[in-house]
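Enquirer: This is the structure alone, sequence omitted:
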């Protein structure tokens, strides 16, 4: 495991952090009062947010099962957030026990918690890294310890790109990661949108957070799949991506798109 600890001054508990807000909305306990306040404010202005994050989590599990069922045995999960069981490696190993997973997040609290929870799980690594520096992520020695970029990789960018501004060039970042993947690799991506309702008040909740919320339309999100081939049903609201059962009532209001795509060449 990497990065065993951090001085307290490196952990910002004065401002809400997206990973800890997400944890709170999922019903987790690894969060602070500022995160809970932000989560409550978010739910007040966007009532679909709690079912939305649950639907996004369910999409992640289905997409992981799809990738592993297709033969992929290594996963790079960037922006992993706080561990919520079943974790990616737990979901993957229900299908194939030999799957290896590198978790990457830029929040030291995520890193500490994940290391504590996963320190008995072989074939996983937890890395303190930043999506905004994709080359550093790809070349991190702990990532390289479990991910062989000569073999197909499942790259997970789930509910993370909407925390990047246009100035941070999310399209360039995804392209850099794409170019590090061999043919046969899979991109699993979800992204928040305001296509279904005005969510400017929800964006404002993140004004004091460690990252802003940058909602994008379907057309912009679809461009992140350039160089990949989307599998059916394409880029859709997450409850409608290959659901295990009929999506619950209200699923059409959920402001998350999700898709899975192969890198063919």
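Expert: Done, it's in. Computed from a prediction, not measured in an experiment: that's the story for all the values here.
Enquirer: make it CA atoms for all contacts and neighbour counts henceforth
Expert: Will do.
Enquirer: Where do the strands of the stretch 101-250 of the chain begin and end?
Expert: 124-128, 154-158, 186-192, 229-230, 236-237 (DSSP state E, counting those that start in this stretch).
Enquirer: Check the ones you listed for me and report the most buried one.
Expert: strand 186-192 (a mean of 26; mean count of other C-alpha atoms under 10 Å).
Enquirer: what's the angle from it to strand 154-158?
Expert: 0 degrees (axes from the mean of the first three to the mean of the last three C-alpha atoms, to 10 degrees).
Enquirer: Determine the set of other helices and strands touching strand 186-192.
Expert: Applying 3 or more C-alpha pairs under 8 Å, 6 or more residues apart in numbering; DSSP states H and E, one finds that strand 186-192 contacts helix 49-69, strand 154-158, strand 256-262.
Enquirer: Could you export those as a markdown table, including distance to residue 235?
Expert: Output for the helices and strands packed on strand 186-192, formatted as a markdown table (distance: least, C-alpha to C-alpha, whole Å):
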| stretch | distance to residue 235 |
| --- | --- |
| helix 49-69 | 12 |
| strand 154-158 | 13 |
| strand 256-262 | 5 |
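Enquirer: Burial-wise, tell me which of these comes out on top.
Expert: Buried most deeply of those, by mean count of other C-alpha under 10 Å, is strand 256-262, with a mean of 26.
Enquirer: can you count the residues close to residue 78?
Expert: Neighbour count for residue 78, taken as other C-alpha atoms under 10 Å: 25.
Enquirer: and what of residue 150?
Expert: Neighbour number of residue 150 under other C-alpha under 10 Å is 10.
Enquirer: How about residue 27?
Expert: By other C-alpha under 10 Å, neighbour count at residue 27 equals 12.
Enquirer: can you pull the contacts of it?
Expert: By C-alpha atoms under 8 Å, 6 or more residues apart in numbering, residue 27 lies in contact with nothing.
Enquirer: for residue 123, same thing?
Expert: 98, 99, 100, 101, 146.
Enquirer: so how far is residue 101 from it?
Expert: 6 Å (C-alpha to C-alpha, to the nearest Å).
Enquirer: Mutual contacts of these two, please.
Expert: The contact sets of residue 123 and residue 101 overlap at residue 146 (C-alpha under 8 Å, 6+ apart).
Enquirer: Presented hereafter is structure B, for comparison with structure A:
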């Protein structure tokens, strides 16, 4: 029987697992259903380090936002933002500068519903329900929100989402559309699963995710580098998540991070 609780938007098939709710579960969140938890347990069987991988990816997002803030960015477009959890982009950015603007983008209904609740009283942040692989629609909605001035530098965030974009969708062209919409001085942050780290575990994850509505397409370092065409990678380049500008002495094994991370500046 499909699970039904009072915070579920109408029409949601709670028996069909989603990547956003799986990620929420791995991070210790409560906005997931039995089907998501069952899939997550299979995910953990394939990659026992999955909870740490999720944590490291979330930590990279925080550091990337703070780096962009330090670089003068005051408006962010968070693609595939997922279900709200501790350390949302607007919380990080607005703690540094209360005037920072954030537009979240996701098509998952639970993610959108909870973002709307969290952002209800924040005039400087919003969520738009759209598919990030449709950049024209996303950019139009972002402009319509009134929160992004595309004549000024923008921080474009894609944390842990591009591995859900299939090759036939032409991920390089998708990123290029966002790149062309923002001015010089803008930044792009990318983190995504890779074949290069723990290939056996990654193959197992791919098999598990075939059973969800969000199949996974890990990429090599060179394929991720291609996403940054027109951007200049900032130091340290494309590295496992715990090695991207760590704040403290790093004790996480980068070979078990599962995900590459990088930030680039538009030339």
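Expert: Yep, that arrived. Predicted, not measured: the structure shown is a model, and the values here were computed from it.
Enquirer: Can you give me the TM-score here?
Expert: TM-score for the superposed chains, counting by TM-score structural alignment, normalised by the length of the first structure: 0.94, backed by 259 aligned residues with a C-alpha RMSD of 1.5 Å.
Enquirer: The helices and strands packed on strand 186-192 of the first structure: which one's closest to residue 117 of the first structure?
Expert: In terms of C-alpha to C-alpha, the element of those nearest to residue 117 of the first structure is helix 49-69, at 18.8 Å.
Enquirer: Need the contact partners of the closest one.
Expert: 22, 25-26, 42-43, 88, 91-92, 95-96, 99, 154, 158-159, 186, 188, 190, 238-239, 241-243, 254-256, 258, 260.
Enquirer: what about it, how far off from the second structure?
Expert: Superposed on the second structure, helix 49-69 of the first structure shows a mean distance of 0.5 Å to its aligned residues (mean C-alpha distance after the TM-score superposition for the first structure).
Enquirer: now the angle between strand 186-192 and that helix, please.
Expert: In terms of direction (the same axes, to 10 degrees), helix 49-69 of the first structure departs from strand 186-192 by 170 degrees.
Enquirer: chain center to helix 49-69 of the first structure: distance?
Expert: 10 Å (C-alpha atoms, centre = their mean, to the nearest Å).
Enquirer: can you list the strands of the stretch 101-250 of the first structure in CSV and add distance to residue 176 of the first structure?
Expert: As requested, those are arranged in CSV below (distance: least, C-alpha to C-alpha, whole Å):
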stretch, distance to residue 176 of the first structure
strand 124-128, 19
strand 154-158, 12
strand 186-192, 13
strand 229-230, 17
strand 236-237, 24
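Enquirer: ok, of the contacts of residue 123 of the first structure, which come out buried?
Expert: 99, 100, 101, 146 (16 or more other C-alpha atoms under 10 Å).
Enquirer: Mind checking which of these are in helices?
Expert: Counting by DSSP state H, the part of those found in helices is residue 146.
Enquirer: Would you mind finding the match for residue 44 of the first structure in the second structure?
Expert: Alignment note: residue 44 of the first structure maps to residue 45 in the second structure; criterion TM-score structural alignment.
Enquirer: neighbours of its match, just the number please.
Expert: Residue 45 of the second structure, neighbours per other C-alpha under 10 Å, totals 15.
Enquirer: For it, give me its contacts.
Expert: No contacts exist for residue 45 of the second structure under C-alpha under 8 Å, 6+ apart.
Enquirer: Please apply the same query to the one 4 residues further on.
Expert: Residue 49 of the second structure makes contact with residue 256 under the criterion C-alpha under 8 Å, 6+ apart.
Enquirer: so how far is residue 32 of the second structure from it?
Expert: From residue 49 of the second structure to residue 32 of the second structure the distance is 20 Å (C-alpha to C-alpha).
Enquirer: again, but for residue 127 of the second structure
Expert: 19 Å.
Enquirer: which position in the second structure aligns with residue 238 of the first structure?
Expert: Under TM-score structural alignment, residue 238 of the first structure pairs with residue 241 in the second structure.
Enquirer: thought its match was touching residue 257?
Expert: Yes - the pair residue 241 of the second structure and residue 257 passes the contact test of C-alpha atoms under 8 Å, sitting 6.4 Å apart.
Enquirer: So between these two, which is more surrounded?
Expert: residue 241 (29 against 25).
Enquirer: Now for the more buried one: which residues touch it?
Expert: Taking C-alpha under 8 Å, 6+ apart as the test, what residue 241 of the second structure contacts is 56, 57, 60, 191, 254, 257, 259, 260, 261.
Enquirer: Just give me the closest of the residues you listed to residue 218 of the second structure.
Expert: residue 259 (8.9 Å).
Enquirer: Skip the chain neighbours and tell me the closest residue to the counterpart of the closest one in the first structure.
Expert: Aligned by TM-score structural alignment, residue 259 of the second structure pairs with residue 256 of the first structure. Leaving aside its sequence neighbours, residue 256 of the first structure sits nearest to residue 192 (C-alpha to C-alpha, 6 or more residues apart in numbering; 4.4 Å).
Enquirer: From residue 97 of the first structure, how far off is the one you found?
Expert: 32 Å.
Enquirer: go on, residue 60 of the first structure?
Expert: Residue 60 of the first structure is 18 Å from residue 97 of the first structure, by C-alpha to C-alpha.
Enquirer: quick one, helices of the stretch 1-150 of the first structure?
Expert: Secondary structure of the stretch 1-150 of the first structure (DSSP state H, counting those that start in this stretch): helices at 18-25, 33-45, 49-69, 88-95, 108-118, 134-139, 141-146.
Enquirer: To clarify, my last question referred to the stretch 151-267 of the second structure.
Expert: Using DSSP H, counting those that start in this stretch, helices in the stretch 151-267 of the second structure cover 171-181, 199-209, 221-226.
Enquirer: Save these as JSON lines, and put in distance to residue 165 of the second structure and mean neighbour count too.
Expert: Shown next, in JSON lines, are the helices of the stretch 151-267 of the second structure (distance: least, C-alpha to C-alpha, whole Å; neighbours: other C-alpha atoms under 10 Å):
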{"stretch": "helix 171-181", "distance to residue 165 of the second structure": "6", "mean neighbour count": "17"}
{"stretch": "helix 199-209", "distance to residue 165 of the second structure": "13", "mean neighbour count": "18"}
{"stretch": "helix 221-226", "distance to residue 165 of the second structure": "12", "mean neighbour count": "16"}
